Structures are given as structure tokens and as C-alpha cells.
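Engineer: Sharing a sequence plus its predicted fold:
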Amino acid sequence: MSGSPWVLVSRRVVTDGGVREAAVVVKDGRVEALLSPKDVPQGFEVTNVGEQVVMPGVVDCHAHINEPGRTEWEGFETATRAAAAGGISTVVDMPLNSIPATTTLEALRTKAATAEGRCAIDYGFWGGVIPGNAGELEGMVDAGVTGFKCFLIHSGVDEFPHVTREDLDKAMPILARRGVPLIVHAELTEHERPPQGDTRTYQSYLASRPRRWEDDAIRMMVELCRKHRTRVHIVHLSSSDALPDIAAAKREGLPFTVETCPHYLTFDAEHIPDGATHLKCAPPIREAENREKLWDALARGTIDMVVSDHSPCTPGLKHLDRGDFAAAWGGIASLQFSLPAVWTGMRARGHGLEALVRWMCRNPSRLTGLEGLKGSLTPGVDADLVVFDPEASFTPEPSAVLHRHPLTPYAGLKLQGVVERTYVRGVPVYTRGEPAQRPTGRWVRRPGAARSVT
């Protein structure tokens, strides 16, 4: 379908100027034009989806695909196939929990070679900042990493150690000069503490990672952002108590952005049952009042985007048989269900399709340096398209989960919004429950990156 020009027509196309009836003309894998349907040239192949929504493909810039090294947790084939089913057309892989972690140019070469030819959708890579690797950063920028991730607290895996303020004082000037963002797992404490008491209760886990860990870390990152003028992005914000500091940084004009995740917008601590370790993540899911403040911050623009933080593991590592929050791996599998989960919450709070595209497509593409290539339906961008039925609902069943393992907290939860089709550069990669059989995804890099890492 991508070889010759073709047209996708809908009464509801989400454009930069609003939702309107339009014909999206696709040529050579790009959006050629947005026309009135009556102006479509004769002879073009036309697919008319009626009232179903046509929107840009979701850009998910926070996923742990874990390959190579922990492919039994997930992998490029399974993760990107699930992403395509969820309306995601571009995914950016985190530098952990693969082995080796993507903290050197050589490790990036290994990661890129592993992914090549195996991805259903387009993909990118974050590099990692760890103690002592400042000399590796420029080489990874030249090779095309999206930016760099760091932890301010133990990451959960020993091959990706956390950084100190002194480490960041060495790395951040390099990133500022090269114009790439530092994305930060923002929890900060001198003394980590395991859950106490009955570790089957969610409250024991919630108490072990208080809001102030996030709040203190974010204050430190605001100071470092001001000092170095490095673009700083806070990943998976959970604590609403940090919102005033974030809003102040934005008012000051600092290059400071923030994401949150579907699970923080969907679930709440009061309703997580004892032993439900499939809902353990870090930072933790907090109370319902906290969740509503996150929604309000999205509406105000204090939080910029919503991304999955897909972080799966083998079912055994969740210790569901014991229900022990102290022992379980922290991470939620969500790539396939992020879009409908977020849309379900949006509809309940009166938010519309333009906000959906802003939070899940346009703003993530801007963070990753892909604005003008991904995340909108502007002429000239890649024809990454999703046909989405916002009025339809479904209940995910484990048998329909395309992640490597079917364990996800969204199974059995009624969700609003069904992805009917996903296209990447004009090529259908998912159609009505069926992923494409042949992987066609490519590594998309920041403009100006070298084209080879060999």
C-alpha cells in the first residue's frame, strides 16, 4: 500500500488545527497532504473509515524491552508487536534492563544489532548516564541515541548504578552542549528501606517509598537544570506534591519537562488488594486524591505527556504465589493497553482527542527530537497513522495479550477505545486484531546523527 499514493478518509481526523473531516494523502511513506475528501485526485486508492478517528501514531518514549540479556522478560519482536496493537508507531527503549546496559558505544552497537530486522514499528534508544561513563556520551550522541537516562536511587539491576550530584555535574554540561535531554528517575534518599510489617499489603510497599523521595529529587534536578541549562525530563511522576516545584521551574523558563504513566492515572492505592504484586512499580501508585491532581496537572500543562513505562518481567519474579511486595520485581506491562487506558480516564474527565494527541503523540516526539518526523499529521512527516474507535470498549483477556507474558493489571478491566489499524510509514502493521507478519520497523535517530554505529 505504501508504494503508490493512497488516501485515508475520516469524518474525524485529529490535525494540528483540530478535529475535522479530512483525507490524509500518503505518498512514499510520508503524509503528502491533508485535503477535503472532495478534493482527492482521481485514481488514488481510498480507504474511508467513516466516523472512526484517524490520529497520529503514538510515540512511547519509555519502554523497557530488555533485549539482549533478559529476553525471557520481553524482547523486540513481542514488545513491538504488542505496541502496534496498542496504536504505538514509535517506541524508545530504555538503557536497562538489557545486558549489557546501553551505557557505552559498544553496548549501543550490540543493542542496535539485536533490534535490527525484528521490530514491527519504528524504534529509538536512550543511552544511560552512570558513574564514570562521561567519556562515552558524545560517541553515543553521534551514533543517534535519543538522549540519556539516569537513576538517583538504586535502579534494581547492578549493571546500571545510580549517579550522584557530582556525576551529573560532569555529564550534564556535555548533554547541554550536544542538545540532548537527560531523563531522570527522580527518587532520592540516603537510606532505602524495604517494606515493613506484613509485606503482602500494598500499604507496606507504599509507605516504603514516600512522596518526599520524589519531591527532594525533583528539587535537586531543578537546581541542576538551572545551573547547567541541560534539558531535564522527569520520568514517571507519581507524587503530586512535586507539582508546585515543577510549575515554578516552567514559569522560570527552564528546559524542564515531565511525564506520568497510565497506571498512575488509572489505579489508586486504596483499591490495590493485598498480594496484587502485578501492580508494584517504582515510584508507587499513590492515593486517589494524588491521581486526580496528576490529571489536573496534565490539563494545565504542568505534566507534559503520558508514556507507558512498560517494564515487564517473568511471572515468577512477581511472586504472585506469595503476594510479597518486598520480594516482587517492580514494573508494569502496559504497551498494548496504554492508549485505551489513558483514553478511558480522559473520557471520564471530559478531555478530548486533541489533548490525547498532544499528550501521547506530539509532546513525546518533541522530547525525543522527532518533531517533524513523528507525532502529527503535518505534511512531510512519516505516515504513522492510527484508526481508533473512541466509542467502542473492550475487556483485555490474557489470551489476547501480545507481550511476551500475559501478566498485566489491565487484564479484566473494561477499557474505552479500540485500535482498529496501525500504520508505520504508510505500511499496515496491525489490522483488526492481526499484527503484520513481517517486521518493517527502523531505527529513528535524532537529526544529524551518524548513520552507522559499526
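Structural biologist: Arrived safely.
Engineer: contacts, neighbours, all on C-alpha from now
Structural biologist: Noted.
Engineer: where do the strands sit along the stretch 251-400 of the chain?
Structural biologist: Counting by DSSP state E, counting those that start in this stretch, the stretch 251-400 of the chain has strands at residues 256-260, 305-306, 385-394.
Engineer: For Leu8, which of these is the nearest?
Structural biologist: Leu8 sits nearest to strand 385-394 of all these, at 9.2 Å, using Cα to Cα.
Engineer: Put this next to the first one:
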Amino acid sequence: MSGHDLVIRSSRVVLPGGERPAAVAVDGGRITAIGARLEGATEIDLGGAALLPGLVDTHVHINEPGRTEWEGFGTATRAAAAGGVTTLIDMPLNSLPPTTAPGALAAKRAAARGRVHVDVGFWGGAVPGNVPASLRPLHDDGVFGFKCFTSDSGVPEFPPLPYAGMRAAFGAIAAFGGLVIVHAEDPAALSEPGDGGYPAFLASRPPDAERRAVEQVVRLVEETGVRAHILHLSAASCLEPIGKARARGLPVTAETCPHYLTLAAEDVPGPGSTAYKCCPPIRGTANRDELWRGLENGVISCVVTDHSPCTPELKRGDFATAWGGVSSLQLGLSAVWTAASARGHGLNAVVRWMAEGPAALAGLGGRKGRIEVGADADLIAFDADRAFVVDPSGLRHRHPVTPYEGRSLRGVVQTAWLRGQVVDLDGPPRGELLRRPGP
């Protein structure tokens, strides 16, 4: 028998080159061999369940410390593992303090240390007052990049950058080879949502608000040379300027989210259905179809959750007043697989969008998001054919509020391994805190 610590077999291993039967060997927490016949001290045969790389979610709001009643590291990372996410990167808001200075980053790490069930990294923030002074120190301290808003963030401690501030931030970040990630909505195109119903809310955040902000980002990328990533793209009209920028060789990428790919404005039941509220909003069916085409042609490279929870009290009321955020960290893979498979896509495409793409964005592509020799043995067993109805009582994030309640989805995560060890959701946390790789 070989010296492999662990061998996992499946008739459906999703590798970078495609899906095929294989055995994956793990030693010391890394993948050390992939082949047809491998032996190990521990052997697991998944049969017809698929073996996927653990997902990488680069857009998660955990909110600890400071607003831990909204979400915490323990609950969020349990939900992540239950949904097949083995690496996530935490957004610099809505925690208190926001991650806009080295001291705040240290507070984040202290709150997370010893409490995470998956690997966790951190984004920094670019806001008025910390540009450019705090950006390089945060970069040197290992944040994966810098988030900024072009419009109101929803919390006063993380204000938007005006155009001059964006130019200064982009230039400073470009100077040290960093990455900027942008919530792109032009405030001049936004309006008050009126009567509190979903049609009024949707009209208050039109597609043109996103497109104008995206075009502004593209201009600044061309001017400064910074790498820029457009967050949670919901307006399909933005695909054209992003695609043209990429065709010209500009370093601009974009993501979208499961709720934009699987839900539609026509699905929103009524004025009190605020679990559907997010910013930018869930748009119509035709727009959703265009987003899928953007994924298929590579203009959109990532699908991540934008898990943005709050207390149930903040979700009550109407669309004019409720908090804007969808909690889907545990359900993202199943939701996307349900819709993707119905459109003729295979698991390899879902892995490309939800594991390989986000890992590459974060600079973790050599270590995370792929089943290949040398990568971390972050793996999930996924029963792609099993259907279930979403029951909020089975959700692991802190507050079980979800627009997917009662929906039938396909695909269940059976087991998650983090560096070759089974993630025990009720056992001791084994996740690590990650720093941006490289200089």
C-alpha cells in the first residue's frame, strides 16, 4: 500500500480539464496524486456523487466584530461549509470598525481566530479619510484588495468615494499592484423608492445607474492602470462596456450572484417580501437571461453570494425601509446548479464560475479552487441529482431569512474536506486566516 494519507474516489471528479472517473490522493493536507488506481491509509468511494473542489466565495459580509448580532464568524463559516464553500473573503463592512485601517484589520483577525470552520481572508476598504494613507499599510498587512462604493453603502461609517477620491485611490492602489473592487451604482441615477412596493424599488435603481458607474470605473482603469473588479453585477446592459474594456486589454473583471441568476423581479410575491431586497436589485427575466450569456462568453468570470445578512427586525417593513441584502451562503451552489443544469451547463462550468474564477481573482489560483496536484485538499462531495425544498430551519447562518424559502433546488453537499480533514460543523473549527499571497 502506498503512503497516501487519504484517497477519495468518484465516478465524477471535476478536474480543470473536465469531468471523469478518478481517485484523488491527499497527503499532509495537499493533493499529491490524481489517477485511476491509488491506494491510501483511508479510502472513500463516493460512487455516483461528484467530487468538486471546495468553492471560493470572495463576497461575504460577516459583520463581526461590532454587528455580530447580524452575523458572526462561527455561524457564517458553518453555513459556508454546509454549502460547499471552503474559502471565503470577508468584506470590510458592515463590521464595526470597518476594515479601513491596520488596527481594524487586527480586530477582525482577533475576532475570527480559532472560530472559523473554513479558510478566511479579508478585503480592505477605500473610503474618504483613508486614501491614500492607509492603503499601502493594509496591503502590506495582507488584505486581498480594496472595496469602494460609488453610492451610499447603507452604513455611515463606510461612505462612498467621490470621483476625485476614486481617482486618488485607484492611482495609489495601482502603484503597489493592488486590486480594487467596486460597488458600481451612480448616485445621480438613483431615486427614492416611493410607495415601498417592489416595482417602485426596482425603478429607483435603474440599469443605467450601474452602467454609468461601470463606465466611470473603466475610464479610471484606463487612466491609472489599476486592476478593477465590478461587484454583484445585476444590470445586463453593463456587459457591453465591460466586454469592450476587456477586448482592449484593460484589467477589468466582473462577478454576479446566485440571486441575479436564479430569481427575477416577476418572482417577488408582494410588498412584504423583503427577503428579496438587495442593492443593486434583482431585475427581470430577460435581463437574467442576458447575465447567463455574459457568463457563457466569459465577460462575467465569477459567481459569488454577496451574503449580506442582518437581524430579522431590519428585514421587516417594506422595500423602501428594509435592509438590502440576500443571505445565501449555504444555498448558492445548489441554486446555481439547479439553474445551470436546466440550461445545459455541466458541473465543470459551475466549478469554473464558483471556485476557479474567484480563486484567480484573489490570487489563490495555485492553491484553491481546483483539483490538481499541489493544491490544498479542499474538496466537497456533491450529490448533484438529489432534490430538496429549502427549509429555513436547516440553514446555518445566524438568521434564517432567505428568498429561497419553499423553493425546490437540486444538489446537496454531503461532505466537505478542508486540507483533507472532514469539516465537522459541530466540532472544533479548523479553518485558517489567509493573507494575500505575493509581495
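Structural biologist: That came through, no problem. Keep in mind that this is a model prediction, so the values were computed, not measured.
Engineer: Which of the strands of the stretch 251-400 of structure 1 has the highest mean neighbour count?
Structural biologist: strand 305-306 (a mean of 29; mean count of other Cα atoms under 10 Å).
Engineer: That one maps to which residues in structure 2?
Structural biologist: The aligned range for strand 305-306 of structure 1 in structure 2 is 302-303, by TM-score structural alignment.
Engineer: The matching stretch vs structure 1, mean deviation?
Structural biologist: With mean Cα distance after the TM-score superposition for structure 1, stretch 302-303 of structure 2 departs from structure 1 by a mean of 0.7 Å once superposed.
Engineer: So for Lys38 of structure 1, which of the strands of the stretch 251-400 of structure 1 sits nearest?
Structural biologist: Minimum separation from Lys38 of structure 1 across the strands of the stretch 251-400 of structure 1 (Cα to Cα) falls at strand 385-394, 20.5 Å.
Engineer: just the helices in structure 1 please.
Structural biologist: Applying DSSP state H to structure 1 gives helices spanning 76-85, 105-115, 137-143, 165-178, 202-208, 211-228, 243-251, 262-266, 288-300, 338-348, 353-357, 363-367.
Engineer: how big is the offset of the last one relative to structure 2?
Structural biologist: Compared with structure 2 after fitting, helix 363-367 of structure 1 deviates on average by 0.5 Å (mean Cα distance after the TM-score superposition for structure 1).
Engineer: what sits against the residue mapped onto Asp186 of structure 2 from structure 1?
Structural biologist: Using TM-score structural alignment, the partner of Asp186 of structure 2 in structure 1 is Leu188. Contacts for Leu188 of structure 1 (Cα atoms under 8 Å, 6 or more residues apart in numbering) come out as Leu152, Ile153, Trp213, Glu214, Asp216, Ala217.
Engineer: Just the buried subset of these, please.
Structural biologist: For the contacts of Leu188 of structure 1, a burial check counting by 16 or more other Cα atoms under 10 Å picks out Leu152, Ile153, Trp213, Glu214, Ala217.
Engineer: With Gln421 of structure 2 as the reference, measure out to the counterpart of the second one in structure 2.
Structural biologist: The pairwise alignment with structure 2 assigns Ile153 of structure 1 to Ser151, based on TM-score structural alignment. According to Cα to Cα, to the nearest Å, Ser151 of structure 2 stands 42 Å off from Gln421 of structure 2.
Engineer: And Leu379 of structure 2, by the same measure?
Structural biologist: Distance of Leu379 of structure 2 to Gln421 of structure 2, given as Cα to Cα: 9 Å.
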